[in-house]
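Chemist: generate coordinates for the sequence data below:
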Amino acid sequence: MSTMILLGSYIISLVLSLLRVLKKVFMALTRISPTTPPSSWLSWFSNDDLIKSEEYPHEVLHGNNFLQQKVIFEAHGKAVHDKYPQEENYGILTTKGSDSSPREKVGGDVKASSKSRKRPARLVVPDYSPVSEFCQKDKKLERKEFEVEGKDFSLASKKGRRDVMEDGYGVMLDILGDPTQAFFAVIDGHGGHAATDYVAENLGKNIVKALKRVEKAEDQLEAAIRGGYLVTDEEFLSQGVSGGACAASVLLKGGELHVANVGDCRVVLSRKGVADALTNDHRLSREDERFRIENSGGFVHCRNGVWRVNGSLAVSRAVGDLHLKEWIISEPEIKKLPLTSDCEFLILASDGLWDKVNDQEAVDVVLRDESSVESCKKLVDIASRRGNIDDITVMVIKLQKFVESGGLSRQ
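Modeler: Reported below is the predicted structural model:
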């Protein structure tokens, strides 16, 4: 018996020794030079992904091939315009989503600076998948705050605590060559920035396309605006991308104001200093919205004082949200009113402002400041100081030019 035990121990020792020898041989054959990066994982990312700049790039507003101007904002926030020809005279379209910085330029600067240093560039493995269709292939650096002082409008925006900015905006001026026509929108995304970027870039364009078909039928303007929202939603859903976006838009045309919204972005008009909310938030606190969703088979539940659809989304209308599309519709509510001499300005903002600042207070802040962009910044600051942790975007549109041109068009 003892002989068998000794024999077994000998065999085990022999096997362990053999395994140690094989391990040494394997390590010698597969040893990689310390200066050679492990290509098995490094090849998944480009150099631009792995080199992280220590400075924020300049803000860039971009759109699509209908752009008449490319607006580049320097570090101090002032705009310079680089004009180039447009394919069709649809007007000036500027959009701002979460990723507006030119990675190619920034990447080039970083490469040059990293070569001039003696130490190697720091490698950073991105925390996102590089193969998703709408994913950031180059994770671009974004500023936490920025402001825009444009023609007839001003804007300020601040990123909340999320990893990426989910607010955005779109502006079209001189639509169809008419300086009295303009389109403005503020967008508030959820579940990522893909829907925000898509709406900012395509909503105005789709509405203008519809306007061209009904330009001589003024009673069809509402149908054109509604169609623009629905088409934008259908196009985004066809991408199969998750996430969604609320939006509030204003179309100025022929001395009239056409306001549309889905979700809880809001438009407020100052009429002789008195606030007039032109939109009604699509939240589930509205009995009619709860009834519509429950009638179509949806589940509405209130938790911690917040109503949600199927326990997730706190708004009842939005662009996108494929998994809830049966109940979260993209049909906007639209309101039309004439532009009169007592119409002073509009405030368009995401719920990051309206959750902390009421309509009249917002109007009072704008009235007290001669500079529209400064009033936008003040409103953002007030909401932040009151504990807002969401993204905040505030746009102010001066109406004097449109009121005067509207009066001429009605004569």
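Chemist: CA only for contacts and neighbour counts going forward, please
Modeler: Will do.
Chemist: got the contact list for H323?
Modeler: Going by C-alpha atoms under 8 Å, 6 or more residues apart in numbering, H323 touches S242.
Chemist: from L176, how far out is it?
Modeler: Per C-alpha to C-alpha, to the nearest Å, H323 is found 37 Å from L176.
Chemist: run this one through as well so I can compare:
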Amino acid sequence: MPRKKAKPTRIVKLDYGSAHTEKARYASREDRHFASEIGSADDFHDGAFYLVGVIDGHRGAACAEEVARFLPSVIGGGSSFQDAFARMDRVVRDERSGACCCVATVKGVLLEDAQPTLDVAWLGDCRAFVARRSGGVERLTTDHAPDKERERIEAAGGMLVDDDGCVRVGVRPDDDDDATTVDLLAACRAFGDADFKRPKPVVVATPDVRTMQLDSDCEFIVLCTDGCYEGLPTDERVLEAVKAGIADDESGQAAAAGARAVVDAAVAGGATDDVTCVVLRTVLE
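Modeler: The predicted model follows:
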């Protein structure tokens, strides 16, 4: 009698959770995040739709707060990342504070004949990686750094300044060529930062985007703000913390426990900046 063909293993849902530092580096915590399942397979032709993001504010929390409030609904409404980010930047065009971010969507979960698709978009140095059940991690993002965008920055009227070993974007206040001081910013891509975007945008909100298919070997998707890597300098160290948190979890909320373990381990490792982490764990059939 012929053997029955084994049904292929596939991702049937995502367990997601988030965590952040409670104690702020500055007067108020500047990081924000969001994590949600926007709809079920019945609501979308391409299956269940998950949307998560981490937001790293600077020079205050106002811009990060606006991004957390507004950006998910724009992306969830079907806008491309490029259109959504451009629209978001128009909303905060007068905001002096700024925000870098990393956002991810997963589509296609629960569909019988399709592999889920992961899309990641980012500004600045927030990071994302995928961890595999067979071992190893794959970084999905590349930090946006001023020294890598010198030509664009200088063409827009900005400059690069070595600020005690850190290369920053510089602009003269009020576009005054005779100004003796220069305003400095570590980010070269961010929402907000109005004084770095007029008359020409020296800092831009144009995201880079990465797309990949998820298979059953993809165990975790992890997003972190840059403060995480201050205390946990490699993706492998971050993943170790996720797995340790899940192994110790007694709450039944594995992804949230993994995210909390990352934040706690980063702080224990010496992180002084705000730390935020979002974990998506794939659940197999």
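Chemist: please state their TM-score.
Modeler: Superposed pair, TM-score by TM-score structural alignment, normalised by the length of structure 2: 0.77. Supporting alignment: 236 aligned residues with a C-alpha RMSD of 1.8 Å.
Chemist: so what does T232 of structure 1 match up with in structure 2?
Modeler: By TM-score structural alignment, T232 of structure 1 lines up with M88 in structure 2.
Chemist: then Q69 of structure 1?
Modeler: Mapped onto structure 2 by TM-score structural alignment, Q69 of structure 1 lines up with nothing.
Chemist: Q69 of structure 1: how many residues sit nearby?
Modeler: Using other C-alpha atoms under 10 Å, Q69 of structure 1 is surrounded by 20 other residues.
Chemist: thinking it is in contact with A79, fair?
Modeler: No - at 11.2 Å, Q69 of structure 1 and A79 do not qualify as touching, with contact defined as C-alpha atoms under 8 Å.
Chemist: now the spatially most central residue of structure 2: which helix or strand?
Modeler: Closest to where the C-alpha atoms of structure 2 average out (C-alpha atoms, centre = their mean) is C102, at 2.0 Å. For C102 of structure 2, the host element (DSSP states H and E) is strand 98-109.
Chemist: report the distance from that strand to the chain centre.
Modeler: Distance of strand 98-109 of structure 2 from the chain centroid (C-alpha atoms, centre = their mean, to the nearest Å) equals 6 Å.
Chemist: swap in stretch 119-131 of structure 2?
Modeler: 5 Å.
Chemist: for the strand holding C102 of structure 2, packing partners?
Modeler: Counting contacts by 3 or more C-alpha pairs under 8 Å, 6 or more residues apart in numbering; DSSP states H and E, strand 98-109 of structure 2 packs against strand 11-20, strand 48-58, helix 62-76, strand 117-123, strand 191-192.
Chemist: ranking those by burial, who's on top?
Modeler: Among those, strand 191-192 has the highest mean neighbour count (mean count of other C-alpha atoms under 10 Å), at a mean of 32.
Chemist: which stretch of structure 1 lines up against that strand?
Modeler: Per TM-score structural alignment, the counterpart of strand 191-192 of structure 2 in structure 1 is residues 319-320.
Chemist: what about that stretch, how far off from structure 2?
Modeler: For stretch 319-320 of structure 1, the mean deviation from structure 2 after alignment is 0.6 Å (mean C-alpha distance after the TM-score superposition for structure 1).
Chemist: ok now that stretch, how far from the chain's centre?
Modeler: So, by C-alpha atoms, centre = their mean, the centroid of stretch 319-320 of structure 1 is 12 Å from its chain's centroid.
Chemist: picking that back up, which residue is the nearest non-sequential neighbour of the match of T232 of structure 1?
Modeler: In space, and not counting its chain neighbours, M88 of structure 2 is closest to L71: 6.3 Å by C-alpha to C-alpha, 6 or more residues apart in numbering.
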